[in-house]
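[1] How does the following fold in three dimensions:
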Amino acid sequence: MKFPFFASFVVVAIFFNISMRRVSRKEEAREAEFWQKEREANNVRKKSLENLDYIHIPIDILPFDTAGDNTTLKEAEKNVLELKDEKIVNLTGITNTDLKLEYGTANITELSKYDQNYTSLVCALQDWGKELYNLGRYEDSAKVLEFAVKTRSDVTATYKLLADMYRTKLGLNEEEIKRKIEGLIPIAKNLNSLSKKNILALLEN
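    Next up, the predicted model:
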């Protein structure tokens, strides 16, 4: 009775080893492709950054100078205002290698700064919009979060709060709610982020 068991074990072991070798070859191929791409990227000359999709903060539209004694609002407003003269670009989901291929190795530090500015912006906008929401200032909250979405933010909580306000807080009729929600979906579909699926799910359900 031991032989059939042993034979089955050997067969399983052989298939396992074959599968592992296949996985290993694929990993080696991917790694080789990555380093080849990286070598090519490191030889790309510096290119102009003037045509990047820069984000400009609409100072006249967002509810600045309305924080009163609320420290959370003050901090969020300050963090957003500190970025108003900075260069901000959403580079979410784009690797450094791809950035070097597109704009040249010499620009990678500058591009990383632009992307970090973007991350700081969407985090501050989310904090700002959430606190306004908590205070019942729904119209102001919507303005802040709608701007965040316009920049193609991938913060799931931003879309969740907006959808909730459209559905229950802003006194919209069914047609207006549908139009507002449907306006968010194309933006979500074009996100280059792991949170894309979750955002679409909460908007479409």
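[2] make it CA atoms for all contacts and neighbour counts henceforth
    Will do.
[3] Which parts of the chain are helices?
    Ranges of helices within the chain are 2-41, 71-81, 96-103, 108-134, 138-150, 156-164, 174-189, 196-204, based on DSSP state H.
[4] quick one: which of these is nearest Asp53?
    helix 108-134 (10.8 Å; CA to CA).
[5] helices and strands around that closest one, which ones?
    Applying 3 or more CA pairs under 8 Å, 6 or more residues apart in numbering; DSSP states H and E, we find helix 108-134 packed against helix 71-81, helix 96-103, helix 138-150, helix 156-164.
[6] now the longest one against helix 156-164, angle please.
    When you say that, I think you mean helix 138-150. 130 degrees (axes from the mean of the first three to the mean of the last three CA atoms, to 10 degrees).
[7] how big is the angle separating helix 138-150 from helix 108-134?
    Using the same axes, to 10 degrees: helix 138-150 against helix 108-134 is 160 degrees.
[8] ok, now which ones touch the residue nearest the centre of the chain?
    In the chain, the centroid-proximal residue (CA atoms, centre = their mean) is Asp154; its distance is 3.4 Å. Taking CA atoms under 8 Å, 6 or more residues apart in numbering, we find Asp154 in contact with Ala188, Leu191, Ser193, Ser195, Lys196.
[9] Can I get the helices of the chain in CSV including mean neighbour count and distance to Leu52?
    What follows is the helices of the chain, written out as CSV (neighbours: other CA atoms under 10 Å; distance: least, CA to CA, whole Å):
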stretch, mean neighbour count, distance to Leu52
helix 2-41, 12, 19
helix 71-81, 17, 21
helix 96-103, 18, 10
helix 108-134, 19, 10
helix 138-150, 20, 16
helix 156-164, 19, 24
helix 174-189, 15, 18
helix 196-204, 15, 23
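[10] and for comparison, fold this next one:
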Amino acid sequence: MNLGFLASFITFSVLISYNVKKQARKNRSSEKDFWTRESQANSVRRKPLDNLNYVTIPLEKFPTHLMNENADVMECIGIVESLASRKTVNLTGWSNTDLKLEYGTANITVLSEYDQNYTLLVRTLQKWSDLLLESGYDKEASVLLEFAVSTNTDISRTYYQLADYWISQGESFRIERLIRIAEGLRSASKDSIIRHLRQKLKQSEKQFP
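    Presented below is the predicted three-dimensional model:
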């Protein structure tokens, strides 16, 4: 057997074994940290929820008068109207452990409900916006998109469609504000949103110097 090949094979095997053991130690440490935090979280008593950033839905500003013959639009309007009377909070990026540590274990159910309401809200606003855009109601759709962004949604299409609308209106400079909002997101899609917005801004500056 070629001694050089054998030496390389042994070195490779040692490196693989080392990395596997290193990853296993890291996983055990992460798991231990998780259960330590979870144990601490489960002992936190209920705290007031007065300081939560509740979402107020400005129904009077939304284009509820448009496309009332469209069943999908009416469904969106109905959902948003029903959510207007419910407590809604954007808790994207918060784990259950984070929430229990911050607000107490007894609040986890109600907080999950608030977050589910928020998820339904921004998804419905996006669907409603899509329907309006498809029918040429760009300005009216932008009202929904701007509101969604103001709540720190992490739906990337919301940011991209609003950026495209502003570019079409000769107001590409407003994309800078979208980027600043995206920079504050607690979401896995944060970096992707920022990158695409910067690309749109750069392209618009080349097109309209």
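[11] Kindly provide the TM-score of these chains.
    Remark: TM-score between the superposed chains equals 0.93 [TM-score structural alignment, normalised by the length of the first structure]; 199 aligned residues with a CA RMSD of 1.2 Å.
[12] returning to what we had before: what distance do you get for the residue nearest to the centre of the first structure to Glu40 of the first structure?
    Distance of Asp154 of the first structure to Glu40 of the first structure, given as CA to CA, to the nearest Å: 30 Å.
[13] and Asn51 of the first structure, which of the helices of the first structure is closest to it?
    Among the helices of the first structure, helix 96-103 sits nearest to Asn51 of the first structure (CA to CA), with 10.7 Å.
[14] so the closest one versus helix 108-134, what angle?
    Angle of helix 96-103 of the first structure versus helix 108-134, following the same axes, to 10 degrees, is 110 degrees.
[15] Nearest residue to Lys143 of the first structure in space, ignoring adjacent ones along the chain?
    Leu62 (6.4 Å; CA to CA, 6 or more residues apart in numbering).
[16] For the one you found, list the residues it contacts.
    Asp140, Lys143, Val144.
[17] Nearest to Phe34 of the first structure among those residues?
    The closest of the contacts of Leu62 of the first structure, once distances to Phe34 of the first structure are taken by CA to CA, is Val144, at 39.3 Å.
[18] right, and the closest one touches Leu125 too?
    Yes: counting by CA atoms under 8 Å, Val144 of the first structure does reach Leu125; the two are 6.3 Å apart.
[19] before we move on, the earlier item: rebuild the contacts of Leu62 of the first structure as JSON lines, extending it with distance to Leu99 of the first structure.
    Formatted as JSON lines, those follow (distance: CA to CA, whole Å):
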{"residue": "Asp140", "distance to Leu99 of the first structure": "36"}
{"residue": "Lys143", "distance to Leu99 of the first structure": "32"}
{"residue": "Val144", "distance to Leu99 of the first structure": "29"}
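[20] What remains of the residues you listed once you look at the second structure?
    Checked against the second structure using both residues aligned by TM-score structural alignment, their matches' CA atoms under 8 Å, those keep these contacts: Asp140, Lys143, Val144.
[21] mind checking how far Asn192 of the first structure is from Lys113 of the first structure?
    Distance from Asn192 of the first structure to Lys113 of the first structure, by CA to CA: 19 Å.
[22] what do you get for Ser153 of the first structure?
    Distance from Ser153 of the first structure to Lys113 of the first structure, by CA to CA: 17 Å.
[23] same check, this time on Thr158 of the first structure
    Applying CA to CA, the value for Thr158 of the first structure to Lys113 of the first structure is 23 Å.
[24] got it, and His56 of the first structure?
    In terms of CA to CA, His56 of the first structure sits 16 Å off from Lys113 of the first structure.
[25] Please apply the same query to Lys46 of the first structure.
    From Lys46 of the first structure to Lys113 of the first structure the distance is 16 Å (CA to CA).
[26] what do you get for Thr92 of the first structure?
    Counting by CA to CA, the gap from Thr92 of the first structure to Lys113 of the first structure is 13 Å.
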